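Trainee: Based on what follows, work out the 3D shape:
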Amino acid sequence: MTVLVQTKNEQAAIGICLEGLSAFDEVIVVDSNSTDRTVEVALSHGAEVVNFTWNGEYPKKKQWQIEHLRTRHPWLLFIDADESPSAQLVDSIRNFVNSDPNASAAQLRLEYHFAGRALRRGHRVKKTVLLHRDRSRFEPIDDLNIPGMGELEGHYQPTCDGPVVTLRGLLRHDDVDPVRTWFDRHNRYSDWEAALRLQSERRRGNREQRSRQGRLFQRVPFKPLVFFVYSYVLRGGVLDGRAGFDYAFALASYYWQIGLKYRELRDGRTSGEVAT
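Mentor: Model (predicted):
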């Protein structure tokens, strides 16, 4: 089983992440030209480090790894430096890759932490990040001229040639950086989402690669309000206390940003250009 850890200036988190991956026999840190001690810390924990420099074209970072890294195993687990699997998830992954020869990928459920607090209820996230390299891929969605994501594949699912299953256990996601970095990232992401929404051809391609839940949510009117009610009330985020409110409100604000930026682009009230 090969784990591919995605990093760029993650010196504060990478050590904790790698300590949680001791059950896997191949761990590769794929670093995007970090300027801090990320690489030094990764090497000190015994990880192999591969540098990735994006050339501004496809493939982007994850698909580049599928195409170019020579790994010991066909199953690849993509995780971020602020993520680590629970013991139950490690067992589930091991059993899955050894017993399901026809599957293409697996979804992992997140134990999401926001502003230092674990969220037990509210909006739940699944990520399709355990991929068989011969049966899964990140298709180009024609977003090279759209700001916001850069070298990263955006918020869409990989294309899989066979069944995708959901595993038991949780992938802990706990960002150690200040909460302002969450808002910085989502400000960029909303630029990307708004531009894709404006360009109908690109949006269709992107929508096809979203999860079923994501495709349904794309069609919902008044998304910020609907999401807040769904996450905080219907899904019980209120029971997570202040953290549940903060997360539901922050994500609702993210969807509001996307809508506002989309309308600005649509109405030509920005100097930025969107390629056609």
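Trainee: C-alpha only now, for contacts and for neighbours.
Mentor: Will do.
Trainee: Quick check: Ser84 is in a helix.
Mentor: No - using DSSP: H, G, I helix; E, B strand; the rest coil, the secondary structure at Ser84 is strand, not a helix.
Trainee: For Gly162, see how far away the nearest residue to it once chain neighbours are set aside is.
Mentor: In this structure, Ser84 finds its nearest non-sequential neighbour in Arg172, 5.2 Å apart by Cα to Cα, 6 or more residues apart in numbering. Per Cα to Cα, to the nearest Å, Arg172 is found 26 Å from Gly162.
Trainee: Here is a second sequence; please produce its structure as well for comparison:
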Amino acid sequence: MNDENRISVVINTRNAEQHLQQVLEAVKGFDEVLVCDMESEDATLDIARRNGCRIVTFPKADHKSAEPARTFAISQARYPWVLVVDADEIVTPELCEYLYRRVNGPDCPAGLYIPRWNRFMLRYTKSISYDRQLRFFRREGIVWPPYVHTFPTVQGRTEKIPSSEQNVRLIHLADETISDLMRKTNAYTDSEILKRSAKHYGLGALIGRPAWRFFRNYVLKMGFLDGLPGLIRAGMDAFYQFVLVAKIIEKNKRMNIE
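Mentor: I've put the predicted structure just below:
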């Protein structure tokens, strides 16, 4: 295999010891595993070293998510193709095989949206169990905005991996509790308002955005089939939107006063 068809796995970490060993075992079939660590204080680096990973560091500073370190980490990869994996996500063998088949075949796109399976309250719920993440792409020219819930800018055509490809996915190991979601809501909305600084929301958005998000997850995505977990998760997602809009309104009012 020539270098043009090789793949680097990039993993951003910060105190990620809980699932890291399992995550690294799942990516041993790739050409390189690069860990970009944000000053971890647990066993993260020891685990990475034991598994033969190449390690680079990025200052933690006051960052509340991995996004500020993404572009730097990707730029440090040795090979032209990059698969970005979070420190609590498993790459299935089928996904590994699929990616190599694509880069060695004709007409491979510059980026691929990968299916990801998530769980909540010990189960995979209809409302949030499945999403697609733009995690595989050519390294050249990649810019990842330093805000939470953003996708990288890819130079070229992108595709979605079809659902007909059985087990070609990322598996999200995190089983988020309501306390986890509350912490993330506060941290992530603080980060997200930075990319929405030009927005001027009012009463319509404060009511409409949470209502739409609840309707989408609970009705359109059939979260109602999951009983109470589906109802709670749809409600938490709606609450996230309420807090986000409320913080933007608050920020704009404070700026106007100043």
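Trainee: Got a TM-score for the pair?
Mentor: The TM-score (TM-score structural alignment, normalised by the length of structure 2) is 0.81; 240 aligned residues with a Cα RMSD of 3.0 Å.
Trainee: Compare Arg172 and Gly162 of structure 1 (neighbour count), which wins?
Mentor: Taking other Cα atoms under 10 Å, Arg172 of structure 1 and Gly162 do not tie; Arg172 has more neighbours (18 against 13).
Trainee: just checking, that one touches Gln88?
Mentor: No - using Cα atoms under 8 Å, Arg172 of structure 1 is not in contact with Gln88; the gap is 11.7 Å.
Trainee: ok so, going back, so who does the residue nearest to Ser84 of structure 1 touch?
Mentor: By Cα atoms under 8 Å, 6 or more residues apart in numbering, the contact set of Arg172 of structure 1 is 83-86, 110-113.
Trainee: Which contacts among those does structure 2 share?
Mentor: Checked against structure 2 using both residues aligned by TM-score structural alignment, their matches' Cα atoms under 8 Å, these keep these contacts: 83-86, 110-112.
Trainee: What residues does the counterpart of Ile114 of structure 2 in structure 1 make contact with?
Mentor: Taking TM-score structural alignment, the alignment pairs Ile114 of structure 2 with Leu108 from structure 1. If you count contacts by Cα under 8 Å, 6+ apart, Leu108 of structure 1 has them with 126-130, 166-171.
Trainee: In strands only, show me the residues you listed.
Mentor: 126-130, 166-171 (DSSP state E).
Trainee: nearest to Ala42 of structure 1, of the residues you listed?
Mentor: Closest to Ala42 of structure 1 out of these is Leu171 (20.0 Å), distances taken as Cα to Cα.
Trainee: count of residues packed around that closest one?
Mentor: Counted with other Cα under 10 Å, Leu171 of structure 1 comes out at 22.
Trainee: Kindly report the same for His186 of structure 1.
Mentor: His186 of structure 1: 20 neighbours (other Cα under 10 Å).
Trainee: Ser179 of structure 2 too?
Mentor: Residues contacting Ser179 of structure 2 under the criterion other Cα under 10 Å number 9.
Trainee: go on, the one 5 residues further on?
Mentor: By the measure other Cα under 10 Å, the count of residues near Lys184 of structure 2 is 16.
Trainee: Give me the helices and strands touching the host helix or strand of it, please.
Mentor: Using DSSP states H and E, Lys184 of structure 2 sits in helix 178-195. Where contact means 3 or more Cα pairs under 8 Å, 6 or more residues apart in numbering; DSSP states H and E, helix 178-195 of structure 2 is packed against helix 227-257.
Trainee: what about the helix it packs on, distance to the chain center?
Mentor: Mean-position distance between helix 227-257 of structure 2 and its chain equals 20 Å (Cα atoms, centre = their mean, to the nearest Å).
Trainee: for stretch 226-233 of structure 1, same thing?
Mentor: Using Cα atoms, centre = their mean, the offset of stretch 226-233 of structure 1 from its chain centre is 21 Å.
Trainee: which residue numbers in structure 2 go with it?
Mentor: Stretch 226-233 of structure 1 covers residues 212-219 of structure 2 once aligned (TM-score structural alignment).
Trainee: Show me what the matching stretch is in contact with.
Mentor: By Cα under 8 Å, 6+ apart, the list of residues contacting stretch 212-219 of structure 2 reads 127-128, 223-224, 230-231, 234-235, 237-238, 241.
Trainee: Endpoint to endpoint, that stretch covers what distance?
Mentor: End-to-end distance (Cα to Cα), stretch 212-219 of structure 2: 10 Å.
Trainee: list the buried ones in it?
Mentor: Going by neighbour count (16 or more other Cα atoms under 10 Å), the buried part of stretch 212-219 of structure 2 is 213-219.
Trainee: Next: stretch 132-144 of structure 2.
Mentor: For stretch 132-144 of structure 2, by 16+ other Cα under 10 Å, it's 133-139, 142-144.
Trainee: What separates the first and last residues of that stretch, distance-wise?
Mentor: First residue to last in stretch 132-144 of structure 2 (Cα to Cα) measures 16 Å.
Trainee: quick check, nearest of the contacts of Leu108 of structure 1 to Thr7 of structure 1?
Mentor: Distances from Thr7 of structure 1 to these, taken by Cα to Cα, are shortest for Val129, at 15.3 Å.
Trainee: what residue of structure 2 matches up with the closest one?
Mentor: By TM-score structural alignment, Val129 of structure 1 lines up with Arg135.
Trainee: now its match: how far from Ser8 of structure 2?
Mentor: Look at Arg135 of structure 2 and Ser8 of structure 2: by Cα to Cα, they are 12 Å apart.
Trainee: for Arg123 of structure 2, same thing?
Mentor: Relative to Ser8 of structure 2, and taking Cα to Cα, Arg123 of structure 2 is found at 31 Å.
Trainee: If you count surrounding residues, which of the two has more?
Mentor: The residue with more neighbours, out of Arg123 of structure 2 and Ser8, is Ser8; 23 against 13, by other Cα under 10 Å.
Trainee: which residues does that one contact?
Mentor: 30-34, 77-83.
Trainee: Buried among those? Need that as a selection in PyMOL.
Mentor: Command for PyMOL that selects the buried part of those, burial taken from 16+ other Cα under 10 Å:
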select buried, resi 30+32+33+34+77+78+79+81+82+83
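Trainee: CSV for the contacts of Ser8 of structure 2, including distance to Leu20 of structure 2?
Mentor: Formatted as CSV, those follow (distance: Cα to Cα, whole Å):
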residue, distance to Leu20 of structure 2
Phe30, 16
Asp31, 18
Glu32, 16
Val33, 12
Leu34, 13
Ala77, 19
Arg78, 21
Tyr79, 22
Pro80, 24
Trp81, 22
Val82, 19
Leu83, 16
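Trainee: corresponding residue for Pro80 of structure 2 in structure 1?
Mentor: Match for Pro80 of structure 2 (TM-score structural alignment): Pro74.
Trainee: scratch that, Thr158 of structure 2 is what I was asking about
Mentor: Match for Thr158 of structure 2 (TM-score structural alignment): Val164.
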